[in-house]
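Peer 1: Fold the following for me, if possible:
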Amino acid sequence: MDKSLDEIVAAKRTTRRGKPRGVRRGGARQQILGNTPKSADPAQRTRRAAPAAAPAVATTPFSEKIIVSNLPADVNEAQVRELFKTTVGPLKDVTMHYDAHGASKGIATVVFHKKGDGAQAYNQYNNRLIDGS
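Peer 2: Prediction:
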């Protein structure tokens, strides 16, 4: 205990070799960030500089599962099931989410039989009021 607190903190901030933490030569961090040294192999610099081209075609999500939120507290699982079954298509599962006291959180997970039905339900009901509420 013959050192001051500042000396102890300064000693802990350095590694065994006397360099401050986080100061390293080369290594994985530079490769990830793209900060390669000037003396790097030209072939490696070219590979890093030319990222792979992204596909130009936009893909459409085909989902079979959606999460419905902001439901009123009095809405139950049977009502959610009936709504999506009649307007979108057959369902595999409907799960309501409840808190520790058994009250509805106003969130339901709906899983459809067909893959595209989730996307259809999303397009049909996203940001829409149901029954004026």
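Peer 1: all contacts plus neighbour counts: C-alpha atoms, from now on.
Peer 2: Will do.
Peer 1: centroid residue for this structure?
Peer 2: residue 67 (14.8 Å; CA atoms, centre = their mean).
Peer 1: Could you report the distance from that one to residue 78?
Peer 2: For residue 67, the distance to residue 78 equals 16 Å [CA to CA, to the nearest Å].
Peer 1: again with residue 42
Peer 2: For residue 42 relative to residue 78 (CA to CA), the value is 65 Å.
Peer 1: Who are the contact partners of residue 98?
Peer 2: 104-105 (CA atoms under 8 Å, 6 or more residues apart in numbering).
Peer 1: Apply 10 Å and report the result again.
Peer 2: By CA atoms under 10 Å, 6 or more residues apart in numbering, the contact set of residue 98 is 73, 104-108.
Peer 1: And for residue 64?
Peer 2: Residue 64 neighbours (CA under 10 Å, 6+ apart): 91-92, 110-121.
Peer 1: Quick one, which of the residues you listed are buried?
Peer 2: Neighbour-count burial (16 or more other CA atoms under 10 Å) is assigned, among those, to 91, 110-112, 116-121.
Peer 1: between those residues, which is closest to residue 60?
Peer 2: Checking those against residue 60 with CA to CA, the nearest one is residue 119 at 8.9 Å.
Peer 1: Here is the second sequence; please produce its structure so I can put it next to the first one:
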Amino acid sequence: MATALDKSLDDIISSRPKNGRRRPNRNPRTAGTGGAKTGGAAGATRARYAGAVPTANGNRVVAPASLVNIQPDATKIIVSNLPRDVNESQIKELFASTVGPLREVNLHYDAKGNSKGTASVTFSRKGDGNKAFTQYNNRLIDGG
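Peer 2: A predicted model of the protein is given here:
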């Protein structure tokens, strides 16, 4: 009996079983598309980040409100794309005067002590988080 090394490539291929089975596509994002990422989750991702590019004045636009899961009695929001020179007292002043009383404001810093440009704001009353979200989502504050 000849070993596989003694056979030609054509003989080896023809001797393999032809059961027609292929490995199933296990990725739910590309299942049924032949591997192409069109529409579906990839399309939603593109739509979510389509506006998240710098505008002419350098500010960034965040995800539209329709893509965010909103709870009806939210008390906490995350504020992002803040200028690096904004401090906690300015954030407290803005939200306390326009939305309602605050329980806590945390501005996030990196290891060097520089602001990361994000803050978490916790309101005292239920629903004030939603009010702040609808009032300030995708909006520039103080002209930029």
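Peer 1: Residue 102 of the second structure contacts residue 89, correct?
Peer 2: No - contact criterion CA atoms under 10 Å: residue 102 of the second structure and residue 89 do not qualify, at 11.5 Å.
Peer 1: Roughly how far does the counterpart of residue 109 of the second structure in the first structure sit from residue 76 of the first structure?
Peer 2: If you follow residue 109 of the second structure across to the first structure using TM-score structural alignment, you land on residue 98. Per CA to CA, residue 98 of the first structure is found 11 Å from residue 76 of the first structure.
Peer 1: any common contacting residues for those two?
Peer 2: In contact with both residue 98 of the first structure and residue 76: 104, 106, 108, using CA under 10 Å, 6+ apart.
Peer 1: Let's have the residues you listed in a markdown table, adding secondary structure, distance to residue 9 of the first structure and neighbour count.
Peer 2: Putting those into a markdown table (DSSP: H, G, I helix; E, B strand; the rest coil; distance: CA to CA, whole Å; neighbours: other CA atoms under 10 Å) gives the following:
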| residue | secondary structure | distance to residue 9 of the first structure | neighbour count |
| --- | --- | --- | --- |
| 104 | strand | 52 | 18 |
| 106 | strand | 51 | 18 |
| 108 | strand | 52 | 23 |
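Peer 1: could I get those as CSV with distance to residue 11 of the first structure?
Peer 2: Listed next are those as CSV, based on distance: CA to CA, whole Å:
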residue, distance to residue 11 of the first structure
104, 55
106, 54
108, 55
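Peer 1: whereabouts in the second structure does the longest helix seen in the first structure align?
Peer 2: Determined from DSSP state H, the single longest helix within the first structure is helix 77-87. Taken onto the second structure by TM-score structural alignment, helix 77-87 of the first structure occupies residues 88-98 there.
Peer 1: which of the residues in that stretch are buried?
Peer 2: For stretch 88-98 of the second structure, using 16+ other CA under 10 Å, the buried residues are 91-92, 95.
Peer 1: and what of stretch 70-87 of the second structure?
Peer 2: So for stretch 70-87 of the second structure, counting by 16+ other CA under 10 Å, buried means 74-77, 79, 82.
Peer 1: Strands of the first structure, start to end?
Peer 2: Taking DSSP state E as the test, the strands found in the first structure are 65-68, 91-98, 104-112.
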